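This is the structure alone, sequence omitted:
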């Protein structure tokens, strides 16, 4: 439902310049046809790019294994890995630069231990050293960003912004903002058409019409495929908007108002005063420490990592965890679970390094509903939450979006007028002035609703306003030409 209208514009609206018919609910449909057409024609290129880049990004786990398998995987030797302190010491012997930022234990028995170093010249990125947990031998190192390999980081930035910075991020927000409008509008148009012109059956909605030919067959493929993909496309639109630049800021305000943020772990040791510069910031980003600072602290004893891990395991934290040393003498160690596959585990504990006791804890079960939905939505959008099944579903949705975009443009081309051997490049747009056929109650509800959506989704609102301005200017030009004629 993402490229163009599913209705012949010449049959749904009067010709341009003609007096509109009386107000009726058919006017709402005509307005949807016009909106769906223009949004599809102009936004579909953004959707196509997002689908193509998202399709490639979906398989980054397999690509990482293909490109960086020597660093990421090891051959399992025995059942007991070497002490964590020994693995850290081996990593620091091979890479003495920078300072220890964190250590991530293996997620699977064949995975390496990750020793993350904060190196000033890398800026916000880190140097991750990969250690064989069974032999304590260094397997290699990579420059990582938030734990992601260089390839995953590059593909992620391609999908988010086409490597064009904040300007490029607008493309993704345009795609995510308009995707749900196209899906909902397309569903309304197709379901309404099915009731009036095809058999009143589920098959008439879900399956393309094999007997149709030409533009009708293309429209049938476009719409039926869109119905099957609707839930997936709406999910991608909603989750993509939550971390976009402008709509994401609005979503953050909603979380603030609803107190829907994840609980912060208190890393201040009992009886200690928080450090004036690093206290709150360290607590808020405990799971992502290690972004180079002006002054690098001295490395803690590798044995302290072992002690903190033992305490966290005793407190019930299983699976892969990230251990982050304290920022200063008044702060605790942070041990956080990093299991993004369902059923997820995101518990965290703060550990007193002197006493080996847990001083604070946050539990995934205690997260507010909005925080849980946001966290799970991001993991589902990235293809992580349900493993390979999640990746396959995302790949199918991306391929389907590419197909319905192609069919949408094909419909536009198939409707081009043919006169005396001359063919236009594309079909005519639906006639203007359809809003004058919309019932007044629908306008009274719709206009404030659209204004509210424009505030909540600023990029959607601005592009819609641009459509309206261009439409008004086009109408004035047509009227001027008609008057001169």
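Here it is on my side, so go on. Remember, it's a predicted structure, so these values are computed and weren't measured experimentally.

CA only for contacts and neighbour counts going forward, please
Noted.

Please enumerate the strands of the stretch 201-350 of the chain.
Using DSSP state E, counting those that start in this stretch, the strands found in the stretch 201-350 of the chain span residues 321-324, 333-337, 348-352.

tell me what the second one is packed against?
Spelled out, that is strand 333-337. In terms of contacts (3 or more CA pairs under 8 Å, 6 or more residues apart in numbering; DSSP states H and E), strand 333-337 is packed against helix 302-314, strand 321-324, strand 348-352.

just to revisit the earlier point, just put the strands of the stretch 201-350 of the chain in JSON lines and tack on mean neighbour count.
Below are these laid out as JSON lines (neighbours: other CA atoms under 10 Å):
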{"stretch": "strand 321-324", "mean neighbour count": "26"}
{"stretch": "strand 333-337", "mean neighbour count": "28"}
{"stretch": "strand 348-352", "mean neighbour count": "27"}
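
also this one, for the comparison:
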């Protein structure tokens, strides 16, 4: 009786082992394909992101000659005087005035010349000296930020953000399955062997992925708001259609067609927020309250140091004060009527809807701002971990790769296991449409490659 039972269970156990092996091969194959697709981009994101975490510290070093100034007690030029000095150095129209966030930092004036792009003029607010005139948003920090978001390469390449983010999440999910202990003693939380052996790099890759996996998912999800497809749709969903403001904010004033993001740095939630407008001068010949009064009003309202003021560019324009410090609770946007100084819109982080607040918290943490230096250090370690994941994957593949061949992980013996795996991957593709599109392309390429291999084998002489 015992012999009969053992004889019947042996084939069943063998079949189960084959099924597990087939699923492992399928997951491994697509983990490999995903890595092949995104690793060059994820290395770029990790390097630029790690640098950008310390943007303020680095800018003070790289641009110390025009960003830092020596404070002088009881001596500060009025905003209008600072603008006059800036316009002498760079003729044009002033579109934005940015107050320093600290006493030892200079004041930035953004000018639109008659021709060409905007220029930034840095002025010592104590002496009136012109410290620098350069293209707007051309500092080291802005350069790294644009590299990180692929903005330098146009709107098309920016879609890579969504593709990489979606695949990074799927790679973590498949990576956890590949890491999952299956009776082995090493390579789970320890590293075996020496750098000369493949198992060393396999374990480095697995253990690093285990430690950084949750952070990678967090960074991928919180980086998605900047993507051009998913981010734009979620922004509209989070903020409704109330002129681009969060749906919980009542906006009962006339709106212009200008967007806040076109005039000043803004939060993700308010990128599409429209700027209010006035009805023009209340009486013929009425004058604007002027920048000096507007700045004084914003200061009296408690806007944090470092706020920007977008100046009205037409008779129906407004003064728009905005500030986005590391402390989320102090984020704020205020619009004033340029003639009366009347408050038109005043909103802060607390006015965002639940989804908007969650996303803003995620974005703020993604940028290393929420928890101070600890936030920066932790994310820097994660960025280093991501680079190590990529390097170890490349070395591991190179050591495993058969001579003269690409070394794609083998197909499972039962192709049906692909169906369930691709369904799971497809769910991620639905959530992130561009990731789903690349999934379809990769499936087509994989099927085409398999067909080509079978065709070559069929033509070989027996």
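Yep, that arrived. Just so you know, these numbers come straight off a predicted model, no measurement behind them.

Residue 364 of structure 1: which of the strands of the stretch 201-350 of structure 1 is closest?
Between residue 364 of structure 1 and the strands of the stretch 201-350 of structure 1, the tightest spacing by CA to CA is seen for strand 348-352, at 8.5 Å.

Mean deviation, the closest one versus structure 2?
Compared with structure 2 after fitting, strand 348-352 of structure 1 deviates on average by 2.4 Å (mean CA distance after the TM-score superposition for structure 1).

okay, and that strand goes to which residues in structure 2?
Residues 333-337 of structure 2 are where strand 348-352 of structure 1 aligns, taking TM-score structural alignment as the criterion.

How far does the matching stretch sit from its chain's centre?
The offset between the C-alpha centroid of stretch 333-337 of structure 2 and the centroid of the whole chain comes to 28 Å, using CA atoms, centre = their mean, to the nearest Å.

got the contact list for the residue positioned nearest the centre of structure 2?
For structure 2, the residue whose C-alpha lies nearest the mean C-alpha position (CA atoms, centre = their mean) is residue 223; its distance is 3.5 Å. For residue 223 of structure 2, the contact set (CA atoms under 8 Å, 6 or more residues apart in numbering) comprises 161, 165, 363, 366.

out of those, who has the most neighbours?
residue 161 (27 neighbours; other CA atoms under 10 Å).

Pretty sure that one sits against residue 148.
No: with contact defined as CA atoms under 8 Å, residue 161 of structure 2 does not reach residue 148; the gap is 9.2 Å.

per the alignment, residue 149 of structure 1 corresponds to what in structure 2?
Mapped onto structure 2 by TM-score structural alignment, residue 149 of structure 1 lines up with residue 138.

neighbours around its match, how many?
Residues within reach of residue 138 of structure 2, counting by other CA under 10 Å, total 13.

quick revisit: could you dump the helices and strands packed on strand 333-337 of structure 1 to CSV with distance to residue 253 of structure 1?
Listed next are those as CSV, based on distance: least, CA to CA, whole Å:
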stretch, distance to residue 253 of structure 1
helix 302-314, 34
strand 321-324, 29
strand 348-352, 25
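
can you tell me which of the ones you listed comes nearest to residue 392 of structure 1?
Across those, residue 392 of structure 1 has its closest neighbour in strand 321-324 (27.1 Å, CA to CA).

excluding its backbone neighbours, what's nearest residue 307 of structure 2?
Of all residues beyond its chain neighbours, the one nearest residue 307 of structure 2 is residue 323 (4.4 Å), with distances taken as CA to CA, 6 or more residues apart in numbering.

and the one you found, what does it touch?
Residues near residue 323 of structure 2 by CA under 8 Å, 6+ apart: 266, 303-308, 330-333.

list the ones among the residues you listed that structure 1 also has?
Taking both residues aligned by TM-score structural alignment, their matches' CA atoms under 8 Å as the threshold, the shared contacts between this structure and structure 1, drawn from these, are 303-308, 330-333.

Quick check, residue 206 of structure 1 in contact with residue 221.
No: using CA under 8 Å as the test, residue 206 of structure 1 is too far from residue 221 to be in contact (9.7 Å).
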